[in-house]
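Undergrad: what follows is a predicted protein model with its sequence.
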Amino acid sequence: MLNDVFIELPVNSTVKWLNPAPYWETDIGLCRIKPASETDFWRETYFGHTADNGHALLASFSGNVVISTEIIFSPQQDYDQAGLMIRLSDKNWIKFSLELEPDKTIKLGTTVTSQGVSDWSGEIIDDISMPITLIAEISSGACLLSMRYGDGLPNTVRITPFIAVKSGDMWAGIYAACPRQSGFVANFENTSMRVIK
């Protein structure tokens, strides 16, 4: 069952695929996704194109939640990416992910898409030899994004507005994409979503 990927979920949460990957497998607390070629999430800014065909396994929620996942990242092609997705619609979403850049650095990138326009920021990640945990706290009309190396303390990366809507309209979970050539497999472990006050 898809619900097994999440070690914790809000009561009555529904889990579904947005654009199922050609290859994926799940177990309790584990998900592996091999994205198809030419997949991504992006809208308009700078590049002038829109892509909404990345692969995301999302759980419904309402109110305030924290979602987190542990990623083992072994990219092969430029722009291979894996991380968290928070989504209201195709024009309003956030992706928070690890991504391989053309200069072969790994960046922790945040794309905030509002009213159909994407805004990206990123910082270099020096070490992906250990698991990296990505965390998104969605509360009080905002989203606080942070990351953690191994068992270390979380480090805040970005705070951005994110307006909650009615129950059933909000989704969050894990995603992966290969804007160029397919080949890498994204490994997610200990994904959870818990309600907060």
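TA: Thanks, I have the structure now. Residues are numbered from 1 along each chain as shown.
Undergrad: make it CA atoms for all contacts and neighbour counts henceforth
TA: Will do.
Undergrad: which strand or helix spans residue 10?
TA: Using DSSP states H and E, residue 10 sits within no helix or strand.
Undergrad: now the spatially most central residue of the chain: closest residue in space that isn't a chain neighbour?
TA: The chain has residue 84 as the residue nearest its centroid, 1.6 Å off, counting by C-alpha atoms, centre = their mean. Computed as C-alpha to C-alpha, 6 or more residues apart in numbering, the closest residue to residue 84 that is not its neighbour in sequence is residue 174, at 4.5 Å.
Undergrad: one more: residue 33?
TA: That would be residue 24: by C-alpha to C-alpha, 6+ apart, it lies 4.5 Å from residue 33.
Undergrad: wait, doesn't that neighbour sit right on residue 34?
TA: Yes. Taking contacts as C-alpha atoms under 8 Å, residue 24 lies within contact range of residue 34: 6.1 Å.
Undergrad: between the two, who's got more neighbours?
TA: With neighbours defined as other C-alpha atoms under 10 Å, residue 24 and residue 34 compare such that residue 34 has more, 20 against 15.
Undergrad: second one coming, line it up with the first:
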Amino acid sequence: MTRVAWESGHWTNPPVSAERDGDALVVTAAEGTDAWRTTAYGFVHDTEHALLAPFDDGTAIEVAFTGDFIGDFDQAGAFIRIDDETWIKTGVEFSDGVLQLGAVVTRGFSDWSVAPVPHWAGRRITVRASRSGDAVAVRARVDDEPFALIRLAPFAPDAVAEAGPFLCAPSRPGLAVRFESWTLGPADESLH
């Protein structure tokens, strides 16, 4: 995996601040930011802070980060975007009083899958998205534990896409996430 320079990405929506701390990037989200389209709630939010760069077929990105996720729906991880209506966000989100690991896959309408990971709170989380053919495989881990597959999603093989770190703070000001690394490399050879 090769480091992606923070400066090589562009923001979908600028955060309150993004400051270098050595090799890391510490980003503070604006209150009321989120990414969601219609399903169950009836609203569309396109206010996420995603730092994106090209994401070609046959490649994988990894985003490693830490944060104090304590507000309802505080979230961070990786964002993969084709356009306003076609994207994936994956990582952790504070929901129902506990840190959750999950993904939202959006193709016109958003879906949402989560599983509780309270033991991940306060630890380094890494999300890996691997693009190969007609799919994106999403894996995640905490610290140096093995990656676990959390989602396999359909993805148009000829789509021009971008990907990178993201965060949102739907319910509060002050969410700061320390993105320790953003790397790019070859796609995973298999799902298992």
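TA: Arrived safely, thanks for sending. What you see is a predicted model; the values in this text were computed from it and never measured.
Undergrad: how about the residue nearest to residue 33 of the first structure, what's its partner in the second structure?
TA: Residue 24 of the first structure is assigned residue 18 in the second structure as its aligned equivalent, the criterion being TM-score structural alignment.
Undergrad: residue 192 of the first structure too?
TA: With TM-score structural alignment as the criterion, residue 192 of the first structure lines up with residue 183 in the second structure.
Undergrad: now swap in residue 122 of the first structure and tell me
TA: Using TM-score structural alignment, residue 122 of the first structure lines up with residue 114 in the second structure.
Undergrad: got it, and residue 50 of the first structure?
TA: Using TM-score structural alignment, residue 50 of the first structure lines up with residue 44 in the second structure.
Undergrad: count the neighbours of that match for me.
TA: If you count neighbours by other C-alpha under 10 Å, residue 44 of the second structure ends up with 15.
Undergrad: looking at the second structure, which residue lies furthest from center?
TA: Note on the second structure: the largest separation between a C-alpha and the mean C-alpha position, by C-alpha atoms, centre = their mean, falls on residue 42 (22.4 Å).
Undergrad: helix or strand for the residue nearest to residue 33 of the first structure, which one?
TA: Residue 24 of the first structure belongs to strand 23-27, assigned by DSSP H and E.
Undergrad: what residues sit buried inside that strand?
TA: residue 26 (16 or more other C-alpha atoms under 10 Å).
Undergrad: check stretch 53-66 of the second structure too.
TA: Along stretch 53-66 of the second structure, these residues count as buried under the neighbour rule (16+ other C-alpha under 10 Å): 53, 55-66.
Undergrad: Provide the aligned range in the first structure for it.
TA: So in the first structure, the equivalent range for stretch 53-66 of the second structure is 59-72, judged by TM-score structural alignment.
Undergrad: and stretch 126-134 of the second structure, by the same measure?
TA: Residues 133-141 of the first structure are the counterpart of stretch 126-134 of the second structure, counting by TM-score structural alignment.
Undergrad: look up how far residue 179 of the first structure lies from the residue nearest to residue 140 of the first structure when sequence neighbours are not counted.
TA: Nearest residue to residue 140 of the first structure in three dimensions, chain neighbours excluded: residue 64, at 7.4 Å (C-alpha to C-alpha, 6+ apart). Counting by C-alpha to C-alpha, to the nearest Å, the gap between residue 64 of the first structure and residue 179 of the first structure amounts to 32 Å.
Undergrad: quick one, what contacts the residue nearest to residue 43 of the second structure when sequence neighbours are not counted?
TA: Of all residues not flanking residue 43 of the second structure in the chain, residue 37 sits nearest, at 6.2 Å (C-alpha to C-alpha, 6+ apart). With C-alpha atoms under 8 Å, 6 or more residues apart in numbering as the criterion, the residues that contact residue 37 of the second structure are 43, 44, 45, 85, 106, 108, 109, 110.
Undergrad: which ones among these map onto strands?
TA: Among those, DSSP state E puts 44, 45, 106 in strands.
Undergrad: which among those gets closest to residue 2 of the second structure?
TA: Lowest distance from residue 2 of the second structure to these (C-alpha to C-alpha) belongs to residue 106, with 28.0 Å.
Undergrad: tell me the counterpart of that closest one in the first structure.
TA: With TM-score structural alignment as the criterion, residue 106 of the second structure lines up with residue 113 in the first structure.
Undergrad: what's the neighbour count on that match?
TA: A count of neighbours around residue 113 of the first structure, defined by other C-alpha under 10 Å, yields 24.
Undergrad: hang on, the earlier thing: what about the residue farthest from the centre of the second structure, distance to residue 74 of the second structure?
TA: For residue 42 of the second structure, the distance to residue 74 of the second structure equals 20 Å [C-alpha to C-alpha].
Undergrad: and if you look at residue 110 of the second structure?
TA: As it turns out, when the distance is counted by C-alpha to C-alpha, residue 110 of the second structure lies 18 Å from residue 74 of the second structure.
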